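In: Fold the following.
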Amino acid sequence: MPGNSQRKGAMRKPGTKKGAQVGSGGRRRKGLEGRGPTPKAEDRYKHPAQRKAQSAAKRAGSSGRTERGPRTRSKPANAPELLVGRNPVVEAMRAEIPATALYLAERTDLDDRVREAIRLAREQALPIQEVSRNELDRLTGGALHQGIGIAVPPFEYADINDLLEDAEERGQAPLLIALDGVQDPRNLGAVVRSAAAFGAHGVIVPERRASGMTATAWRTSAGAAARLPVAQVTNLSRALVALQKAGVFVVGLDADGDVALDELEGADEPLCIVVGSEGKGLSRLVAEKCDQLVSIPMAGDTESLNASVAASVALWQVASTRGREGLTQ
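Out: Predicted structure coming up:
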């Protein structure tokens, strides 16, 4: 409109117009660079994750512990012994180990192995329990279960005297196998299977620093653990001394043994064969308690055998010496 150019503020005063600006002179460089990577949630001021981390640090400080990162889930004390994994579960059920329940996680893929496990459970009148995956994680202590697990009851260990009495009732010389610090349950299960196959009257294991009859040992024994007694002792050295007082000859398998296994005398007498751990072999105290150390002759550069293999070889040698009577009990 005519006259608007004279309105107050419509025109700049002479000498106040800004000239052309070439650059900011570096004043905006920091803004262009940004603020760096986004901090973690626990590092952000007043973030819920930060408050949670601070509370955890206070609890750790008051209890004398230091935080060592995320923890694995611990298995509940009253949880059943679970054998997990599709192949192990099917193999265990084929061997008809004394299970109490079959656990299946919700929305588990029904492949051939899972279907066979379900079929075997129905044939064996075994309860089938469908649980959430989180619940199965809790029961297994966070183990990789592939959505399936089988529960077995706690193993009932025998007494050493029961092993000797069983041999006496059969009119046979006792043949026992003792394991010194064997920690792999698969080795234990294999030894139990071999002991049953070659006519032994029982297996002896220590209570500490050694594997017990877990679900894995049950499966590896292929059902032999249901037929052969296994005794668990507090102190293996004292148990061997007790056997010696009962008239049992104790021999230990050792690569530097005094005699070769096939030259062992008195194999047809009451006998206990002691097998050492997978890596260290016989412990010093146990070796000192043995009446004799024997070695298994081997050709070539092989230094030692697996614990379960060594036990099998020794049991076969003794059974062969005793004749077929021990194998047809």
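In: CA only for contacts and neighbour counts going forward, please
Out: Noted.
In: Please enumerate the strands of this structure.
Out: 81-84, 101-105, 128-131, 148-152, 175-179, 202-206, 230-233, 249-253, 259-260, 271-275, 292-295 (DSSP state E).
In: Please convert those strands to CSV, extending it with mean neighbour count and distance to residue 115.
Out: What follows is those, written out as CSV (neighbours: other C-alpha atoms under 10 Å; distance: least, C-alpha to C-alpha, whole Å):
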stretch, mean neighbour count, distance to residue 115
strand 81-84, 24, 15
strand 101-105, 22, 11
strand 128-131, 16, 12
strand 148-152, 24, 11
strand 175-179, 26, 37
strand 202-206, 26, 35
strand 230-233, 21, 33
strand 249-253, 24, 44
strand 259-260, 16, 50
strand 271-275, 25, 40
strand 292-295, 20, 47
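In: Go through those strands and name the closest to residue 94.
Out: Nearest to residue 94 among the strands of the chain is strand 148-152; the distance by C-alpha to C-alpha comes to 12.2 Å.
In: any chance of the strands of the chain in JSON lines, plus distance to residue 187?
Out: Formatted as JSON lines, the strands of the chain follow (distance: least, C-alpha to C-alpha, whole Å):
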{"stretch": "strand 81-84", "distance to residue 187": "16"}
{"stretch": "strand 101-105", "distance to residue 187": "25"}
{"stretch": "strand 128-131", "distance to residue 187": "30"}
{"stretch": "strand 148-152", "distance to residue 187": "19"}
{"stretch": "strand 175-179", "distance to residue 187": "10"}
{"stretch": "strand 202-206", "distance to residue 187": "12"}
{"stretch": "strand 230-233", "distance to residue 187": "14"}
{"stretch": "strand 249-253", "distance to residue 187": "16"}
{"stretch": "strand 259-260", "distance to residue 187": "23"}
{"stretch": "strand 271-275", "distance to residue 187": "11"}
{"stretch": "strand 292-295", "distance to residue 187": "19"}
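In: For the comparison step, fold the sequence that follows:
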Amino acid sequence: MASHPERNDARKGKKFRPQPRFQKGREAPSDEWIWGWHAVEAALANPARGQPVRLLATPDKARQIEARFGRLAVLETADSHAIGLALPQGAVHQGVALRPGPLAEVDLSDFEAAPGAVLLMLDQVTDPQNVGAILRSAAAFGAAGVILQDRHAPKLTGALAKAAAGAVDKVAVAHVVNLSRALDELTGAGWRAVGLAGDADRGLHEVLDGAPTVLVLGSEGEGLRRLVAEHCDELAKIPMPGGFESLNVSNAAAIALYEASRPRT
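Out: Alright, predicted model coming up:
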């Protein structure tokens, strides 16, 4: 008579339990994952990504994925707790997590200097939540892309991708080694660089003229670095009549994008 999977094994004093499919090949918690429904859905829908590596979902979310994308070989069902074990502590995954394929590389020459086009360049903005929120605003206001420095920017996964709510896969992101050289290349291609600085003489609304513009934002603590500021065509400030002269960089980016998106004659 076949033994029941829940019966005790007298030889070992242990109880047999069926192993969920997810436990096979379990990985250490990693920020290489993307989690959250909007972020995962956007990554799976993005034709510029390579093939996904692994996809974990609760049964309910697995049904939604199959209805949207068909049967995916990498899809594994797991309960919410098991999914959380693969992710950094505290990750709010909403029942789905993805080890995505790589994003296609974006070059500065891919950005077309069309009238009204706007790029964002981030100078050593390293907080994933801020960068994710900035990408989300860039998607909302139709920015042509975002430029990050190779060594001083967070990965486009993990908490950043969750904060971006899918914008990682909707906004072109270019990584460059040197921001000053990148600004020289962009201005040579017809872009106008405007750096945001609280001590600038003119407001952003006075500086913007509808030309293709790179908005350059620095870190919250240091602001724009001197060399980066020197490679901007103009410096401008966001007027703050309330007298409180400190904005979170993601809020500043949203305000600047709104101002840049307004029609100009």
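In: now the helices: where do they sit in the stretch 51-200 of structure 2?
Out: Ranges of helices in the stretch 51-200 of structure 2, per DSSP state H, counting those that start in this stretch, are 59-69, 80-85, 128-140, 158-164, 179-188.
In: Check the offset of the second one from the chain's centre.
Out: In terms of C-alpha atoms, centre = their mean, to the nearest Å, the gap separating the centre of helix 80-85 of structure 2 from the centre of its chain is 22 Å.
In: Which positions in that helix come out as buried?
Out: 80, 82, 83, 84, 85 (16 or more other C-alpha atoms under 10 Å).
In: What's the separation between the counterpart of residue 299 of structure 1 in structure 2 and residue 203 of structure 2?
Out: By TM-score structural alignment, residue 299 of structure 1 lines up with residue 241 in structure 2. Residue 241 of structure 2 sits at a distance of 12 Å from residue 203 of structure 2 (criterion: C-alpha to C-alpha, to the nearest Å).
In: before we move on, the earlier item: which one, of the strands of structure 1, ends up nearest to residue 63 of structure 1?
Out: strand 81-84 (31.0 Å).
In: hmm, back to that, now, of the helices of the stretch 51-200 of structure 2, which is deepest in the fold?
Out: By mean neighbour count, with neighbours taken as mean count of other C-alpha atoms under 10 Å, helix 158-164 ranks first of those at a mean of 26.
In: what packs against that helix?
Out: strand 34-35, helix 37-45, helix 128-140 (3 or more C-alpha pairs under 8 Å, 6 or more residues apart in numbering; DSSP states H and E).
In: Check the mean deviation of it from structure 1.
Out: Its aligned residues in structure 1 lie a mean 3.2 Å from helix 158-164 of structure 2 after superposition (mean C-alpha distance after the TM-score superposition for structure 1).
In: List the contacts of that helix.
Out: Outside helix 158-164 of structure 2, the residues that touch it by C-alpha atoms under 8 Å, 6 or more residues apart in numbering are 31-36, 39, 91, 128-136, 154, 167-168.
In: Please pull up the equivalent of residue 151 of structure 2 in structure 1.
Out: Aligned counterpart of residue 151 of structure 2 in structure 1: residue 208 (TM-score structural alignment).
In: got the contact list for the residue nearest to its match when sequence neighbours are not counted?
Out: With C-alpha to C-alpha, 6 or more residues apart in numbering as the criterion, residue 208 of structure 1 has its nearest non-adjacent residue at 7.3 Å, and that residue is residue 234. For residue 234 of structure 1, the contacting residues are 206, 207, 208, by C-alpha under 8 Å, 6+ apart.
In: Run through the residues that contact the first one.
Out: Which is residue 206 of structure 1. Counted by C-alpha under 8 Å, 6+ apart, residue 206 of structure 1 has contacts 179, 180, 181, 232, 233, 234, 235, 236.
In: what lines up against the last one once you look at structure 2?
Out: Right, residue 236 of structure 1. By TM-score structural alignment, residue 236 of structure 1 lines up with residue 179.
In: Distance of that match relative to residue 185 of structure 2?
Out: 10 Å.
In: could you dump the buried residues of helix 80-85 of structure 2 to TSV with distance to residue 229 of structure 2?
Out: Formatted as TSV, the buried residues of helix 80-85 of structure 2 follow (distance: C-alpha to C-alpha, whole Å):
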residue	distance to residue 229 of structure 2
80	47
82	47
83	44
84	42
85	44
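In: closest to residue 257 of structure 2 among those?
Out: residue 84 (35.1 Å).
In: ok, that closest one to residue 188 of structure 2 distance?
Out: 47 Å.
In: can you check residue 147 of structure 2 too?
Out: 16 Å.
In: same check, this time on residue 79 of structure 2
Out: Following C-alpha to C-alpha, the distance that separates residue 79 of structure 2 from residue 188 of structure 2 is 53 Å.
In: again with residue 103 of structure 2
Out: Residue 103 of structure 2 sits 27 Å away from residue 188 of structure 2, taking C-alpha to C-alpha as the criterion.
In: Repeat that for residue 45 of structure 2.
Out: From residue 45 of structure 2 to residue 188 of structure 2 the distance is 34 Å (C-alpha to C-alpha).
In: Return the member of the contacts of residue 234 of structure 1 nearest to residue 312 of structure 1.
Out: Residue 312 of structure 1 lies nearest to residue 206 out of the contacts of residue 234 of structure 1, by C-alpha to C-alpha, at 19.4 Å.
In: Skipping its backbone neighbours, what lies nearest the closest one in space?
Out: Leaving out its chain neighbours, the residue that sits closest to residue 206 of structure 1 by C-alpha to C-alpha, 6+ apart is residue 233, at 5.0 Å.
In: I appreciate the help and will end here.
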